[in-house]
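Asker: make a model of this:
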Amino acid sequence: MSSHLLSISDLSYADIIYLLDTASDLKEKRARGKTFDILKNKTLAMLFEKSSTRTRLSFEVAMTDLGGHAIYLNYKDMQLGRGESVADTARVMSRYVHAIMARVYKHETLVELSENGTVPVINGLSDLEHPCQLLADLLTIREYKGKFKGLNFVWIGDGNNVCNSAMLACALTGMKMTAACPQGYEPNAEILAKARALGGTINIINDPMKAAKKADILSTDVWVSMGDEEEYDQRLHDFAPYQINSKLLEQAKHDVMVLHCLPAHRGEEITAEVVDGPNSAVFDQAENRLHVQKALLLKLLS
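Answerer: The predicted structure follows:
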């Protein structure tokens, strides 16, 4: 794999399986109370332009569990927020820390960090992709389904950064993917083309009921992402037919698993009865952010 993780496509299928195997092993050992100091004296800088619950917690706990240290850096509290360039920031941070995880508005910020720094850069979320989330999704799918190849992965809602990464992840692992999005909210065309070039079978349609037929996995995200707040009313109107609810579940396979990267806006993109229901894997999915990120940090830093 690359020395950075900016896109899920920076990984090969073999890389993904290695990371998932490592994550599963670390998860089992953590449950038994086994501790490690493999990353002793290693420091991760966590740069946040966007607010976070799971990304901050999972990376900070991951470093602690592995014997290392994580530093939380809010963009507004840094000289970045007062005009220092991303390039200079990357050069300086590389003198202090062993890796940088950044959660940013623009994907170009991550590219600039990786091109100017000398340490691994991890995409904790950008406007284009969310690869760490997809690693957690893949671990959860494997735990529930035992395989990837031939599964029908169905995305319902906004063709956003998570959907973009899902297309690439499905292409790399042999899952078929259908994304049902309102017109005008389809996923990134360049990433769609890249996923298909990787061998992915990916369909983009506008009918959520049709998409859900024979689904093994139903996945969604909020309708109004950070930065889209001014479009709130319009988005709620446009996405109203794209809610994951009991009626939509009836179209899918009886053992369909439901994923949501959280936070969930119950009553909008998903109903409470689904997110808390027997088909839901969302809280296992959230926990698995910790385990896959530990595996990723070990791969990049040890």
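Asker: use CA for all of it now, contacts and neighbours both
Answerer: OK.
Asker: can you pull out the strands in the stretch 101-250 of the chain?
Answerer: According to DSSP state E, counting those that start in this stretch, the stretch 101-250 of the chain carries its strands in the segments 121-125, 152-156, 176-180, 202-205, 217-220.
Asker: put together TSV for those strands, with mean neighbour count on each row.
Answerer: Formatted as TSV, the entries for these read as follows, by neighbours: other Cα atoms under 10 Å:
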stretch	mean neighbour count
strand 121-125	26
strand 152-156	27
strand 176-180	25
strand 202-205	17
strand 217-220	24
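Asker: now show me the structure for the sequence below, then we'll compare the two:
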Amino acid sequence: MNHFQNKSFLKEIDFSSAELNYLIDFAAHLKYLKKNNIPHPYLQGKNIALLFEKTSTRTRSSFTVASVDLGAHPEFLGKNDIQFGKKESTIDTAKVLGSMFDGIEYRGFAQKTVEQLAQFSGVPVWNGLTDEWHPTQMIADFLTLKEHFGHLEGLTLTYLGDGRNNMGNSLLVTAAKLGVNIHIGAPKALWPANDIIELAQTAADQTGSKILLTEDPVEAVNGADALYTDVWISMGEDVDPKTRIDLLKPYQINQELLAQAGSSAIVMHCLPAYHNHDTVVGKQLGEQFSMDAIEITDDVFNGKQSVVFQEAENRMHAIKAIMAATLGDLFIPDSLF
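Answerer: So this is what the prediction gives:
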């Protein structure tokens, strides 16, 4: 029997350590199959709805290629094609889409929306990102760590910057569930919410993961196997850029901070990154605040310790594993869990 069959993938905390580890290892297996041109059409004949209230490069590309590789047909519905709460309620939309599609991906704002889609559609729903959680990114990130180090338990991951966004939440909880020590280096005002810290601590008590929240960036990177950052102002977030950037400047991943972590540490970023002035936003912020780069410097981003593009590719393999496990009628023995 398939332990995952018809389950939705909405947030990491819903899954056990064994289940998360299975998805990471299954993603590695599917990556091997693809690299060796071995077909794996586990979702032959299925139809997948891809709902995007927020724009996306990696998530949309990953779900599209993963669907096609698995033999399914993906249908993209952008913010002008879906009416969440405007002309049609989320619940009504869920019932309609669930009657036509075999699985639904949602990327948008409210976690409540993706939870309602899962509750009322009757098909597996996958969270491609909400304001609270980014679970498909986690399978890709911890796959990247496992590929690099050969194991997960006992590694130390340091996340720097805005700690109370979806990436801070997801990394904190997932690392704790997987026995990875997690350090968050951020100003206290940008630490994850207390209820998220408590969820992570409960998981860490079971796995032996150590959690450190600190305002000192040097303390945060001490002993780290990986440094991780994200943009300092999230998509659609209404904040004063000067206040935020002044607050986060000490947490920029640059050569000086990376040197404190050591030469064996890897550098990660969920992208997009403002590592130079080659984007409209990066240029605008850089010129406004006299910075060559914002959250990560170009020499680190493109340096030999960076795994950001391997990590980006792994989004597709991770998403494929999640879709196949929950919709593919696979044989996955319960004894694994």
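Asker: ok, back up a step: reformat the strands of the stretch 101-250 of the first structure as TSV; add distance to L296 of the first structure.
Answerer: Rendered in TSV, the data for those read as follows (distance: least, Cα to Cα, whole Å):
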stretch	distance to L296 of the first structure
strand 121-125	9
strand 152-156	24
strand 176-180	25
strand 202-205	27
strand 217-220	23
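Asker: who wins for proximity to L11 of the first structure among the ones you listed?
Answerer: Using Cα to Cα as the measure, strand 121-125 is the one of the strands of the stretch 101-250 of the first structure that comes nearest L11 of the first structure, at 12.4 Å.
Asker: got the contact list for that closest one?
Answerer: Contacts made with strand 121-125 of the first structure from outside it, assessed by Cα atoms under 8 Å, 6 or more residues apart in numbering, are listed as 3-7, 55, 99-105, 110, 113-114, 129-132, 161.
Asker: over in the second structure, find the residue span it aligns onto.
Answerer: Under TM-score structural alignment, strand 121-125 of the first structure corresponds to residues 125-129 of the second structure.
Asker: same check, this time on stretch 135-151 of the first structure
Answerer: Using TM-score structural alignment, stretch 135-151 of the first structure corresponds to residues 139-155 of the second structure.
Asker: repeat that for stretch 182-198 of the first structure.
Answerer: When stretch 182-198 of the first structure is aligned against the second structure using TM-score structural alignment, it corresponds to residues 187-203.
Asker: which other residues reach that stretch?
Answerer: Counting by Cα under 8 Å, 6+ apart, the neighbours of stretch 187-203 of the second structure from elsewhere in the structure are 13, 161-165, 168-169, 172-174, 176-177, 184, 211, 213-215, 247-248.
Asker: now do that stretch: distance to the chain's middle.
Answerer: If you compare the mean C-alpha spot of stretch 187-203 of the second structure with that of the full chain, they lie 17 Å apart, counting by Cα atoms, centre = their mean, to the nearest Å.
Asker: stretch 49-64 of the second structure now?
Answerer: The mean C-alpha position of stretch 49-64 of the second structure is separated from the chain mean by 13 Å, Cα atoms, centre = their mean.
Asker: and stretch 109-121 of the first structure, by the same measure?
Answerer: The mean C-alpha position of stretch 109-121 of the first structure is separated from the chain mean by 19 Å, Cα atoms, centre = their mean.
Asker: mind listing what's buried in that stretch?
Answerer: With burial defined by 16 or more other Cα atoms under 10 Å, the residues of stretch 109-121 of the first structure counted as buried are T109, L110, V111, E112, L113, S114, N116, G117, T118, V119, P120, V121.
Asker: how big's the offset between the match of strand 121-125 of the first structure and the first structure?
Answerer: Here stretch 125-129 of the second structure is compared with the first structure after superposition; its mean distance to the aligned residues, by mean Cα distance after the TM-score superposition for the first structure, is 0.7 Å.
Asker: D77 of the first structure pairs with which position in the second structure?
Answerer: Going residue by residue (TM-score structural alignment), D77 of the first structure aligns to D81.
Asker: spatially central residue for the second structure, please.
Answerer: Most central residue of the second structure, judged by C-alpha distance to the mean C-alpha position with Cα atoms, centre = their mean, is Q137 at 2.1 Å.
Asker: with R244 of the second structure as the reference, measure out to D195 of the second structure.
Answerer: Using Cα to Cα, to the nearest Å, one gets 23 Å for the distance from D195 of the second structure to R244 of the second structure.
Asker: and these two? Which one has more around it.
Answerer: More crowded of D195 of the second structure and R244, by other Cα atoms under 10 Å: R244, with 15 against 9.
Asker: map the more buried one across to the first structure for me.
Answerer: Using TM-score structural alignment as the criterion, the counterpart of R244 of the second structure in the first structure is R235.
Asker: can I assume that match is in contact with W223?
Answerer: Yes: with contact taken as Cα atoms under 8 Å, R235 of the first structure and W223 are classed as touching, separated by 6.6 Å.
Asker: show me the contacts for whatever residue of the second structure lines up with Y96 of the first structure.
Answerer: Under the alignment defined by TM-score structural alignment, Y96 of the first structure is paired with M100 of the second structure. By Cα under 8 Å, 6+ apart, the residues touching M100 of the second structure are N47.
Asker: tell me how far M100 of the second structure lies from F26 of the second structure.
Answerer: M100 of the second structure is 28 Å from F26 of the second structure, by Cα to Cα.
Asker: so where in the second structure does stretch 274-289 of the first structure end up aligned?
Answerer: For stretch 274-289 of the first structure, the aligned range in the second structure is residues 300-315, judged by TM-score structural alignment.
Asker: wait, what's in contact with N206 of the first structure?
Answerer: Going by Cα under 8 Å, 6+ apart, the list of residues near N206 of the first structure reads A180, C181, P182, Q183.
Asker: same question for V114 of the second structure.
Answerer: For V114 of the second structure, the residues meeting the contact criterion (Cα under 8 Å, 6+ apart) are L10, Y106, V125, W126, N127.
Asker: if we go to 7 Å?
Answerer: Under the criterion of Cα atoms under 7 Å, 6 or more residues apart in numbering, the neighbours of V114 of the second structure are Y106, N127.
Asker: what is the equivalent residue in the first structure for it?
Answerer: Under the alignment defined by TM-score structural alignment, V114 of the second structure corresponds to L110 in the first structure.
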